[in-house]
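Engineer: Fold the following, please.
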Amino acid sequence: MLKTYTLLLSLFLSVYTFAQTAYPNLREGNYTITHYTFENGQELAALNLHYYTIGTPQKGKDGKIANAVLIMHGTTSSAAAFLSKQFAGELFGPGQLLDASKYFIILPDAIGHGKSSRPGDSLHMHFPNYTYNDMVTAEHELVTKHLGIDHLRLILGTSMGAMHAWVWGYTYPDFMDALLPLACQPAHIAGRNRMMRKMAIDLIKMDPAWNNGEYSTQPVLGLTGALSSFFFMNSSPLQLQQSASTRAAADTLVTHIRRANLAALDANDVIYALEASRFYDPSPYLSKIKATVYAINSADDEINPAELGVMEREIKKVAHGRYILLPITDKTVGHGTNSLPAIWGGYLKELLEVSAKQ
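Structural biologist: Next comes the predicted model:
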């Protein structure tokens, strides 16, 4: 039951079962950008970007690195999520689709997340008001100036990371061969999605313990209210019915959800992470994307409901784009399906094959 829960809430929950496999050349690093200027003109004297890499860069016949893969995480998550059995255990091992002996895999913590610079470190609500554009620009500098890579074989992103993949695609259209955005829409965030974010932010700020961001202990009441919004948007009714089929089991699961999330999240970090999407809107720029794109959503994803028809409309603007809607099964888990390559791995295999020919 609890294992299923971690999959259901993989967008917002930073609790994972880590893979035990010893991947080749797994390294952890930090890169500091001095005097980083955000798109609103605010500046951070030292922006730290934390990351993992797995594997070794390999050059092609043109002398350039040809095997680099960038994988980006979801809102309030971190790169460590991709080292889980459910993800790394399905992709990075010998003979698997992103075999780390063949690919150089880059897993960054986005601004405001994981071990990268965050509001919760010290600046609290005085941290620069970053956006998705800022996050992508910083990741591009990490990849190019620090890791020395000028081309990516693949960019894969889940949820927020999927939205970043779209931004990468039109901002740096010659930089990658393929894009695999999982669980997102390439359009501005409005309607229920924005309303959920706004409600969660307001609930945190309404808690007197939040104290304008200057709290000594987490504002538990506000965060707990925010988690209720996250839960209903991220969960799967079918999986919950199976995992919590009795009143006692459901009550136990609620307790676990609350305890695990409150232990993992910082209120200011959550506010900034949710607000970072405020200017996101790739729709006008999709025709600039040159890479082969396979955009994958799940039919039971409440954050990106298929009935809106957004993907069907927008994917037509992408020259080499394809939209895949995964049907609801006893294995899909709502929005968290984005982190289960056992379900969508066949499409990744096809994308790698198709993009290699173009």
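Engineer: Please make it C-alpha for all contacts and neighbour counts, starting now.
Structural biologist: OK.
Engineer: burial count for Asp202?
Structural biologist: 15 (other CA atoms under 10 Å).
Engineer: next one: the one 3 residues further on
Structural biologist: Under the neighbour criterion other CA under 10 Å, Lys205 is assigned a count of 20.
Engineer: contacting residues around it?
Structural biologist: Residues in contact with Lys205, defined by CA atoms under 8 Å, 6 or more residues apart in numbering, are 211-212, 222.
Engineer: Assign it to helix, strand or coil.
Structural biologist: Using DSSP: H, G, I helix; E, B strand; the rest coil, the secondary structure recorded for Lys205 is helix.
Engineer: ok, now Thr53?
Structural biologist: Assigned by three-state DSSP, the conformation of Thr53 is strand.
Engineer: re the thing from before, report the buried members of the contacts of Lys205.
Structural biologist: Applying a neighbour-count criterion of 16 or more other CA atoms under 10 Å, the buried members of the contacts of Lys205 are Gly222.
Engineer: The structure of the following sequence is requested for comparison with the preceding one:
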Amino acid sequence: NSVSIALATINCLTNAGVSMNRERILPNLREETIYLQQFMFQEGSTLPELRMHVTTIGQPREDARGIVRNAVLILHGTTGSGSGFLREQFADALFGPGQLLDATRHYIILPDGIGHGQSSKPSDGPRAHFPEYTYDDMVLAHYRLLTEGLGVNHLRLVMGTSMGGMQSWIWGYRYPDFMDALLPLASLPVEIGGRNRMIRKMIMDAIRDDPAWQGGNYVEQPPGLTAAIHGLIWMTSVPLLWQQDAPTRAQADAKLAQLIAQYRTQLDANDMWYAFHASRAYNPYPHLAEIKAPLLAINSADDQVNPPELGLMEEAMTHLPTGRYVLVPTSSATRGHGSHSWPHLWQEHLAALLIESERRATQ
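Structural biologist: Presented below is the predicted three-dimensional model:
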């Protein structure tokens, strides 16, 4: 077998960071660890066994031909994990009874990508000897997770945030007949260059240029991790909201210290370097015409990673007959790059995508 499965059914929802009174919103919540055998990476190396962790909600439903019709794949951002989508701000707005992705009617799939969460990653032991994975590797692992591990042969929707949004574009052209619709959030379908690439390289250099990194064999997290976190904080900054929250020098300094402390408890230097390095080969632009499924790209005007003044999305959409682009205007409700995780800002557009894609799928 190319895949083996270890299953943990979550009987006590508090184990997954959610309270028992949310069982109605997250029915049949399960965690699985799926082992993909002989996983070959784009750069040529092979892992005899790649561990993939996934959280699922709801149950798959097949049509008369055995095709799964209700599966929704949701992909997380850089340094994140699938469990992030269980937060009330996201899950309650999308997965609850009567919501757009009601988990009593949909099969929600929340994987941890390679190098993230509880899936195989450098900090498990290999450190700097872990394969230098790419977004394409991560998408292949998702595909094998679905088809070999979960028995899912079709997706109602592929959606993702930030890195997950970028991987949604890759899904669209690598497996063009596998999904009914695509929803990339907080992303651009072009090679990562300009300021975006510069800040990513600053983050990576801050880690590996630090002598305390010791070739990845540090005992304690190196100071370079804090310097890298500075870059991450800038990428996810929300100018309007942060000015309101921290209008004085003392408040701003305190907020910065709080953010750094929070990230340092969550991040590992090797894992962080690999996660940002994974974006190096990303470039869906030459493949846009290969995407068949209806696609809705959503960005926010206050996104520091994908600033709208670049005009890159508008140009890309001219090469995508099935695509549409929505820019959420800056307001007191937006959260910069993180607006992708607040569905109340964009769920009306998701509703339109689901209606359109269902109509096309039944024609």
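Engineer: corresponding residue for Ser341 of the second structure in the first structure?
Structural biologist: For Ser341 of the second structure, the equivalent position in the first structure is taken to be Ser339, counting by TM-score structural alignment.
Engineer: burial measure for the nearest residue to that match once chain neighbours are set aside, as a count.
Structural biologist: Spatial nearest neighbour of Ser339 of the first structure, excluding adjacent residues (CA to CA, 6 or more residues apart in numbering): Phe87 at 6.2 Å. For Phe87 of the first structure, the tally of surrounding residues (other CA under 10 Å) stands at 18.
Engineer: surely Phe87 of the first structure meets Asn338?
Structural biologist: No: in this structure, Phe87 of the first structure is not within contact of Asn338 by CA atoms under 8 Å, at 9.7 Å.
Engineer: in the stretch 51-200 of the second structure, which spans are strands?
Structural biologist: Read by DSSP state E, counting those that start in this stretch, the stretch 51-200 of the second structure holds these strands, from start to end of the chain: 71-75, 107-111, 157-161, 182-185.
Engineer: among those strands, which is the most enclosed?
Structural biologist: Comparing those on average neighbours per residue, with mean count of other CA atoms under 10 Å, the densest one is strand 182-185 at a mean of 28.
Engineer: which other residues reach it?
Structural biologist: When contacts are taken as CA under 8 Å, 6+ apart, the neighbours of strand 182-185 of the second structure outside the stretch itself are 157-162, 164-166, 168-169, 172, 293-299, 340, 350.
Engineer: can we see that at 7 Å?
Structural biologist: Residues from elsewhere that reach strand 182-185 of the second structure, judged by CA atoms under 7 Å, 6 or more residues apart in numbering: 157-162, 165-166, 168-169, 293-299, 340.
Engineer: how big's the offset between that strand and the first structure?
Structural biologist: Per the superposition on the first structure, strand 182-185 of the second structure and its aligned residues are separated by 0.2 Å on average (mean CA distance after the TM-score superposition for the first structure).
Engineer: re the thing from before, distance of the corresponding residue of the second structure for the residue nearest to Ser339 of the first structure relative to Leu101 of the second structure?
Structural biologist: For Phe87 of the first structure, the aligned position in the second structure is Phe90, judged by TM-score structural alignment. The spacing between Phe90 of the second structure and Leu101 of the second structure, counted by CA to CA, to the nearest Å, is 11 Å.
Engineer: Which of the contacts of Lys205 of the first structure fall in helices?
Structural biologist: Gly222 (DSSP state H).
Engineer: Of the contacts of Lys205 of the first structure, which is the nearest to Gly41 of the first structure?
Structural biologist: When the contacts of Lys205 of the first structure are compared for distance to Gly41 of the first structure (CA to CA), Asn212 wins out at 22.7 Å.
Engineer: which one in the second structure is aligned with that closest one?
Structural biologist: With the correspondence set by TM-score structural alignment, Asn212 of the first structure lines up against Gly215 in the second structure.
Engineer: show me what contacts that match?
Structural biologist: With contact taken as CA under 7 Å, 6+ apart, Gly215 of the second structure is in contact with Ala128.
Engineer: returning to what we had before: tabulate the contacts of Lys205 of the first structure (JSON lines), appending distance to Gly29 of the first structure.
Structural biologist: Rendered in JSON lines, the data for these read as follows (distance: CA to CA, whole Å):
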{"residue": "Asn211", "distance to Gly29 of the first structure": "34"}
{"residue": "Asn212", "distance to Gly29 of the first structure": "33"}
{"residue": "Gly222", "distance to Gly29 of the first structure": "34"}
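Engineer: The first structure: helices as residue ranges?
Structural biologist: Listed in chain order, the helices found in the first structure under DSSP H are 2-8, 88-91, 132-141, 160-171, 191-206, 220-234, 237-243, 247-264, 267-275, 310-314, 341-357.
Engineer: Taking strand 178-182 as reference, get the angle to the last one.
Structural biologist: Right, helix 341-357 of the first structure. With axes from the mean of the first three to the mean of the last three CA atoms, to 10 degrees applied, the angle from helix 341-357 of the first structure to strand 178-182 works out at 160 degrees.
Engineer: now helix 341-357 of the first structure and strand 154-158, what's the angle there?
Structural biologist: Helix 341-357 of the first structure and strand 154-158 meet at an angle of 150 degrees, taking the same axes, to 10 degrees as the criterion.
Engineer: Could you export the helices of the first structure to TSV, including columns for distance to Phe18 of the first structure?
Structural biologist: Written out in TSV, the entries for these read as follows (distance: least, CA to CA, whole Å):
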stretch	distance to Phe18 of the first structure
helix 2-8	12
helix 88-91	9
helix 132-141	24
helix 160-171	20
helix 191-206	29
helix 220-234	22
helix 237-243	22
helix 247-264	16
helix 267-275	24
helix 310-314	33
helix 341-357	15
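Engineer: from memory Thr104 of the second structure sits against Pro60, does it?
Structural biologist: No: judged on CA atoms under 7 Å, Thr104 of the second structure makes no contact with Pro60 at a distance of 10.1 Å.
Engineer: Common neighbours of those two, please.
Structural biologist: With CA under 7 Å, 6+ apart applied, the contact sets of Thr104 of the second structure and Pro60 do not overlap.
Engineer: out of the helices of the first structure, deepest packed?
Structural biologist: Neighbour counts averaged per stretch over the helices of the first structure are highest for helix 160-171, at a mean of 26; criterion: mean count of other CA under 10 Å.
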